[in-house]
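Asks: can you look at this prediction? I've put the sequence above it.
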Amino acid sequence: MSVSDLAQQISDEDVVAKRAEALDGVLHHASPSEVIESALRIVGRERLALVSSFGTESAALLKVMADVDPAIPVIFLDTGWLFEETLAYRDRLIALLGLRDVRSIRPLDEALQREDADRELWFSDPDACCRFRKVEPLRRALALFDAWINGRKRFQGGLRAAIPVVEAEGLRLKFNPFANVTPAEIAAIYAQAKLPPHPLAASGFLSVGCMPCSSRAQPGEDARDSRWRGRSKTECGIHTVETS
């Protein structure tokens, strides 16, 4: 990238950052459906995507989105290490909610062979494993979009405790419609819509990601405590590494 191109990108990123700040001010106390409606109106369906893990709380956000527009593209990162229960849950929710454009994105075959042919990288270097199984595939998938929606919540704690409703991520807007919701509000969405729980929720999983790095929660733990147990790692990287 030339100096002039870099300067232009910095300038463009500043514009996106100011736009995100202004939108966050307007939508700071908006309901999840209002946030999604605003994102759809501002960006347009063809340039907006929702990223979902189809995990233990995912059905609530997908339900709200489907009520707004079930044709908004949904990106699902199939890492190759997911529980069979998660894949079955994905298919069930697609049918139940009438989702029209769910895109299952996988790591490139050459990356799998180069980086993790023995499927042991999750143990020796979980950050590298997440990088090529999740961060890089998401970067490829989001190249088609100007903004994306995700399901992070402040009550999850850690790096998520102070997330805004709208933020900038390089040249892309990032909408967090569930930033302000409470566990009780999520439970209410499940109850009112009669949404099925993730199949592993009954077994004590509060948060479900890849098989090697997900575990049952212990009494008193938060959902994120059961991910990457015994390590300082708390995020897979898709929310901490710029995906523009």
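Replies: Right, received. Where do you want to start?

Asks: every contact and neighbour count from this point should use C-alpha atoms.
Replies: Noted.

Asks: give the contact list for the closest residue to residue 181 other than its chain neighbours.
Replies: Closest residue to residue 181 apart from its sequence neighbours, by Cα to Cα, 6 or more residues apart in numbering: residue 153 at 6.8 Å. Residues in contact with residue 153 (Cα atoms under 8 Å, 6 or more residues apart in numbering) are 160-161, 163, 176, 178-181.

Asks: now the strands: where do they sit in this protein?
Replies: Remark: strands assigned in the chain by DSSP state E are 48-51, 74-77, 102-105, 147-149, 166-169, 172-175.

Asks: got the ones you listed as JSON lines, with distance to residue 39 and mean neighbour count columns?
Replies: Shown next, in JSON lines, are the strands of the chain (distance: least, Cα to Cα, whole Å; neighbours: other Cα atoms under 10 Å):
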{"stretch": "strand 48-51", "distance to residue 39": "8", "mean neighbour count": "24"}
{"stretch": "strand 74-77", "distance to residue 39": "14", "mean neighbour count": "22"}
{"stretch": "strand 102-105", "distance to residue 39": "18", "mean neighbour count": "16"}
{"stretch": "strand 147-149", "distance to residue 39": "8", "mean neighbour count": "24"}
{"stretch": "strand 166-169", "distance to residue 39": "9", "mean neighbour count": "22"}
{"stretch": "strand 172-175", "distance to residue 39": "7", "mean neighbour count": "24"}
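
Asks: out of those strands, which comes closest to residue 126?
Replies: strand 74-77 (16.3 Å; Cα to Cα).

Asks: and that closest one, how far out from the chain middle?
Replies: 8 Å (Cα atoms, centre = their mean, to the nearest Å).

Asks: other SSEs contacting it?
Replies: strand 48-51, strand 102-105, helix 136-142 (3 or more Cα pairs under 8 Å, 6 or more residues apart in numbering; DSSP states H and E).

Asks: residues contacting the nearest residue to residue 195 once chain neighbours are set aside?
Replies: In this structure, residue 195 finds its nearest non-sequential neighbour in residue 59, 6.9 Å apart by Cα to Cα, 6+ apart. By Cα under 8 Å, 6+ apart, the contact list for residue 59 reads 93, 190, 195-197.

Asks: in addition, the following structure is provided for comparison:
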Amino acid sequence: MSTLAPELAPARPDAAPSADALDRALRNASPAEVIAAARQAVGRDKLALVSSFGTESAALLKVMADVDPSIPVIFLDTGWLFEETLAYRDTLTKTLGLTDVRSIKPLEETLTREDPDRELWFSDPDACCRIRKVEPLVRALKPFTAWINGRKKFQGGARAEIPVVEQDGVRLKFNPFANVSREEIEAIYKLGNLPPHPLVASGYLSVGCMPCSSRASAGEEDARAGRWRGQAKTECGIHTTKTS
């Protein structure tokens, strides 16, 4: 496995290489090499992986665990997740030997003030995502200098042109699966003998919060088509809002 080139090493112990320099160096690297380089660039204690423990999450978590299972994993427990997702989190944590999975919930005072009747997902889904995902993630990432996520170019939309490394406010953001294919994801599952998300068997291609996730229609191949079905909304906001 390759390591970070000497010319990309930070000028100071508390600094990190630039996103542009890292992206140039890693744009053809394997996902494992990207994660290893991220750890080298900022240090394990300053690096976190954010996972939804959704239908494709096990692949990225498996690659990370093979590099270093002690890298902190942030899981946003929104209060609207399927029980199957919570169980899957526990299953993958044990299966992959993850040692630092942090389940982050929205603040109770925020929910009481802004969503007392739990109907915000219907009246204002962007605001619901903000208080249940975006704000908790910003809070959870405060101790970290960089974070890893599982977005892929083949998912299309705003994700079609994502780089391997980008600047996200004050943090580096690593996208180790940016260039992988569906077939490569499937191969990781097969080779790693990874359990599927329990809702895959029920027809879900992508799983988020219960009110905003639906089963795929017959012949539907877009993995994210079941999210916010019938709305123009395609992202929850954690990838379109800077985490500074």
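Replies: In hand now; what should we look at? Predicted model only: the values in this text are computed from it and were never measured.

Asks: rewinding a little: map the residue nearest to residue 181 of the first structure onto the second structure.
Replies: Alignment note: residue 153 of the first structure maps to residue 152 in the second structure; criterion TM-score structural alignment.

Asks: hang on, the earlier thing: just the buried residues out of the contacts of residue 59 of the first structure, in ChimeraX syntax.
Replies: Buried subset of the contacts of residue 59 of the first structure, written as a ChimeraX selection, criterion 16 or more other Cα atoms under 10 Å:
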select :93,190,195,197
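
Asks: which two from the contacts of residue 59 of the first structure end up farthest apart in space?
Replies: Among the contacts of residue 59 of the first structure, 93 and 190 lie farthest apart (Cα to Cα), at 12.3 Å.

Asks: list the contacts for residue 80 of the second structure?
Replies: Contacts of residue 80 of the second structure by Cα under 8 Å, 6+ apart are 209-211.

Asks: ugh, typo on my part, it should be residue 151 of the second structure
Replies: 159, 175, 177-178.

Asks: what does stretch 108-124 of the second structure contact?
Replies: 127-129, 131, 211-212.

Asks: then stretch 166-181 of the first structure?
Replies: Against stretch 166-181 of the first structure from outside (Cα under 8 Å, 6+ apart): 9, 12-13, 16-17, 20-21, 23-24, 27, 29, 31-33, 35-36, 39, 61, 145-155, 163-165, 242-244.

Asks: if we can go back for a sec, quick one: which of the contacts of residue 80 of the second structure is nearest residue 135 of the second structure?
Replies: Taking those together and measuring to residue 135 of the second structure by Cα to Cα, the closest member is residue 209, at 16.0 Å.

Asks: how far away is the closest one from residue 94 of the second structure?
Replies: 23 Å (Cα to Cα, to the nearest Å).

Asks: ok, the two, which is more surrounded?
Replies: residue 209 (19 against 11; other Cα atoms under 10 Å).

Asks: that one reaches residue 81, doesn't it?
Replies: Yes: using Cα atoms under 8 Å, residue 209 of the second structure is in contact with residue 81, at 4.7 Å.

Asks: circling back to that earlier point, next, format the contacts of residue 59 of the first structure as TSV and append distance to residue 227 of the first structure.
Replies: Output for the contacts of residue 59 of the first structure, formatted as TSV (distance: Cα to Cα, whole Å):
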residue	distance to residue 227 of the first structure
93	23
190	23
195	24
196	22
197	19
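
Asks: which helix is the longest one in the first structure?
Replies: For the first structure, the longest helix by residue count, based on DSSP state H, is helix 3-27.

Asks: kindly report the same for the second structure.
Replies: Under DSSP H, the second structure gives helix 83-96 as its longest helix.

Asks: what does residue 101 of the second structure correspond to in the first structure?
Replies: Looks like residue 101 of the second structure aligns to residue 102 there (TM-score structural alignment).

Asks: enumerate every residue touching that match.
Replies: 73-76, 94.

Asks: quick revisit: which among the contacts of residue 151 of the second structure gets closest to residue 185 of the second structure?
Replies: Nearest member of the contacts of residue 151 of the second structure to residue 185 of the second structure, counting by Cα to Cα, is residue 177, at 8.9 Å.

Asks: how deep is the closest one tucked in, by neighbour count?
Replies: Neighbours of residue 177 of the second structure using other Cα under 10 Å come to 25.

Asks: can you give me the distance of residue 108 of the second structure to residue 81 of the second structure?
Replies: 16 Å.

Asks: okay, the two: which has more neighbours?
Replies: Neighbours were counted for residue 108 of the second structure and for residue 81 using other Cα under 10 Å; residue 81 has more, 18 against 11.

Asks: what does that one correspond to in the first structure?
Replies: Residue pairing (TM-score structural alignment): residue 81 of the second structure is matched to residue 82 of the first structure.

Asks: mind listing what the nearest residue to residue 15 of the second structure once chain neighbours are set aside touches?
Replies: Nearest residue to residue 15 of the second structure, sequence neighbours excluded (Cα to Cα, 6+ apart): residue 42, at 7.6 Å. Contacts for residue 42 of the second structure were tallied using Cα under 8 Å, 6+ apart; they are 14-16, 145-146.
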